[in-house]
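1. below is the sequence, then the predicted model.
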Amino acid sequence: MLDVRRLALLAAVVDTGSMTAAADQLGYTPSAVSQQLRRLEVEAGQPLLHRQARGVRPTEAGALLAGHARHVLRRLSAAEADLAELAGLRRGTVAMGVFPTIASALLPQAVSRFRRQHPDLRLDVRSTRFDELVELLEDGTVGIALLWDYAWNRVDVPDISLTPLLDDPTVLIVAADHRLARKRFTTMSDLAHEDWIVRAHEHPVAEVLERSCRAAGFTPKIAFEANDYQEAQAMVSVGVGIALAPRTAVRNPHPDVRVLALGTDVPARRVLLAHRQDRLRAPAELALHQLVVDVAREYQTKP
């Protein structure tokens, strides 16, 4: 049977590319690390590392085993988190992961209500990207997390339970002096000749734009790639172009832009509340879960 401690050493060496760096990271001597990894190679029955003059690199077997090692270590971390919960070491604290746009729309009300209803409990909120939210769930750092998806790319993570919270419609942002600024609603077919501002780095809203324009029979002309929705709104406000955004991302719009509805022909994103199925859930976490569901339901019914 493979030794878990040696697997941890292998993962550290592969990740750092160095016996010495891994030893410093884990509190071993380099010779001890080397000795343990040679024993692991015996257990595995094949070489795991190419030892070079400057550092090491994994063999194909080493890279494969390091990947499994990382998964094992995450599960062990999750087990420790669950045991700590069971022993009461986290009593009074509930940890939640969120992504920025939904945090600005729903989180203030949820936090305020949670603190008012449960003044003796501590709420630890972490705002980050989708992939990191999933990792935080998997290793037990957070008990619940807000995630999102679109119809063509549904969330499918093993052992994660999902509660749909709301549909977040895609809206159009135009400058205050744009020809459509006085309207409350328009369609994609009326936007074929516009310049567009889109989120950069293969952001999901870029795919929403591409799919929506294709369905309307045209290809969007991209005028600017923005790093966030604040930058996108700023560029819209000075007439560089128009932009799509989830409604929650423009809850507090730039003063020189206007927000128009687009209807159901433009995809909406689904907002989800996620938790690990196999995790022991503390009463504080269950209370927060229900509170977020209630706040999302109220938000969904607002005009």
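-> Good, I have the coordinates.
2. use CA for all of it now, contacts and neighbours both
-> Fine.
3. contact partners for the nearest residue to residue 129 once chain neighbours are set aside?
-> Spatially, and ignoring its direct neighbours in sequence, residue 129 is nearest to residue 99 (6.1 Å; C-alpha to C-alpha, 6 or more residues apart in numbering). Contacts of residue 99 were listed using C-alpha atoms under 8 Å, 6 or more residues apart in numbering, and they are 127, 128, 129, 130, 146, 147.
4. and the comparison structure, right after this:
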Amino acid sequence: MLLPDLHALEIAATVIEEGSMSAAAAQLGLTQSAVSQAVKRAKAQVNVPLVHRDRRPLVPTEAGRVLVAHIREIALRAERAVEEVRATASRPERQDLRLGMVDTFASAVGPVLIRDLMEGSIALRVTAFSGLAHAHTDALMRHEIDAAINSDPMGELDGLMRFPLFREPFVLVCPVAWGDMLRNRPLRDVLFEHRLIRYSARSHMGAQVERHLRRLRIEHPQVLAFDTSDSLLAMVAGGMGVAITTPLCLLQGAVHFPALAVLPLPSPGFSRELTLITRRGEFDTLGPRIAEAARDMLRRYTLPQIIGQISWLEEMSKDMVWSPASPDAAQID
């Protein structure tokens, strides 16, 4: 179906409003011949008379009156469309982002980061997912998500860009009544006397803790293991044993803080790193900006919460949020 000749219809509507072709020609800056030809084209399109040609000044038919009303409405809508297009162009371009986050980051940092990505200068349309680290690895490789904030850097996979965000030390957590008794005790002695409540072996956190225990040649029976920090910390708060966790994980289970003592992990310590990971060639420009937004949220909102609950971490907190040599710095494989 051919589109209507809106220009001819608009000229015909002007003729009807002005009452003559000469007046319409003067109004539109056209010759009278050009106006006459346009009116003929308009009549051919609608296939009905638009004016009573035997009357002077020209008198519109009922069909002509309907044409004028619709043409003016179309013109108004067109003006609004142009204004909206210009206003949209003046705003930052929006891009869709499907972002996966490990649970602890999602609960502690996710709300402020997602708000900043959607409403701040980057202005993304964000769909967010949370879960265990290995689930985000699979989703990223299957193109089900665009980026992941993960504790597993996926070092064995090629074609990825990695933006380090945050490094946090593992800490020892015990019931508050045990704090003074266990402070500065060797980890081997602590675990000889108390049950270790673990993260499940299928989680990246659990795998990290198990590797650390193997390095220290500490064998400890596996009795209680959980995927989520909230469940693990609830067990510790209830006096079921001790746990090895991180500050972000503690924020996830903040409801249990009053019943917990948080102690430095007996030497040697180890740490967990969180990294923004994207596929190379897809978010090469936005990746550094998203990473810097995440670091900013960590500095402004998360670190003050951590220090407020674990005051002895204040000295090392300055090195917990990664500071790149340049804003675009990334590790590329």
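-> The structure has been received and is ready for your questions. Bear in mind the structure is a predicted one, so any value in this text is a computation, not a measurement.
5. on that earlier part again, now which of the contacts of residue 99 of the first structure would you call buried?
-> Of the members of those, the ones counted as buried by neighbours, 16 or more other C-alpha atoms under 10 Å, are 127, 130, 146, 147.
6. show me what contacts the counterpart of residue 258 of the first structure in the second structure?
-> Matched to the second structure by TM-score structural alignment, residue 258 of the first structure sits across from residue 261. By C-alpha under 8 Å, 6+ apart, the contact list for residue 261 of the second structure reads 173, 174, 175, 176, 177, 178, 179.
7. what about the nearest residue to the third one once chain neighbours are set aside, how many residues close to it?
-> Spelled out, that is residue 175 of the second structure. Spatially, and ignoring its direct neighbours in sequence, residue 175 of the second structure is nearest to residue 260 (4.7 Å; C-alpha to C-alpha, 6+ apart). Using other C-alpha atoms under 10 Å, residue 260 of the second structure has 23 other residues around it.
8. residue 172 is in contact with residue 260 of the second structure, correct?
-> No. Using C-alpha atoms under 8 Å, residue 260 of the second structure is not in contact with residue 172; the gap is 10.1 Å.
9. quick check: residue 191 of the second structure vs residue 281 of the second structure, distance?
-> Noted for residue 191 of the second structure: a distance of 47 Å to residue 281 of the second structure, by C-alpha to C-alpha, to the nearest Å.
10. out of those two, which sits in the busier spot?
-> Using other C-alpha under 10 Å as the criterion, residue 191 of the second structure and residue 281 rank with residue 191 on top: 17 against 10.
11. and that one, what helix or strand is that in?
-> Take DSSP states H and E as the rule and residue 191 of the second structure turns out to sit in helix 187-193.
12. okay, buried residues for that helix please.
-> 187, 190, 191.
13. same thing with stretch 24-40 of the second structure?
-> Neighbour-count burial for stretch 24-40 of the second structure flags 24, 25, 32, 35, 36, 38, 39, 40 (criterion: 16+ other C-alpha under 10 Å).
14. got a list of contacts for that stretch?
-> 8, 9, 11, 12, 14, 15, 18, 21, 22.
15. likewise for stretch 294-303 of the first structure?
-> 106, 109, 110, 165, 166, 167.
16. quickly find the element holding the third one.
-> Secondary-structure element containing residue 110 of the first structure, defined by DSSP H and E: helix 100-117.
17. where along the stretch 151-300 of the first structure do the strands fall?
-> Ranges of strands within the stretch 151-300 of the first structure are 160-168, 170-175, 195-199, 221-226, 242-246, 257-261, 269-276, based on DSSP state E, counting those that start in this stretch.
18. need these in JSON lines with distance to residue 57 of the first structure, can you?
-> Output for the strands of the stretch 151-300 of the first structure, formatted as JSON lines (distance: least, C-alpha to C-alpha, whole Å):
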{"stretch": "strand 160-168", "distance to residue 57 of the first structure": "34"}
{"stretch": "strand 170-175", "distance to residue 57 of the first structure": "46"}
{"stretch": "strand 195-199", "distance to residue 57 of the first structure": "37"}
{"stretch": "strand 221-226", "distance to residue 57 of the first structure": "38"}
{"stretch": "strand 242-246", "distance to residue 57 of the first structure": "43"}
{"stretch": "strand 257-261", "distance to residue 57 of the first structure": "53"}
{"stretch": "strand 269-276", "distance to residue 57 of the first structure": "34"}
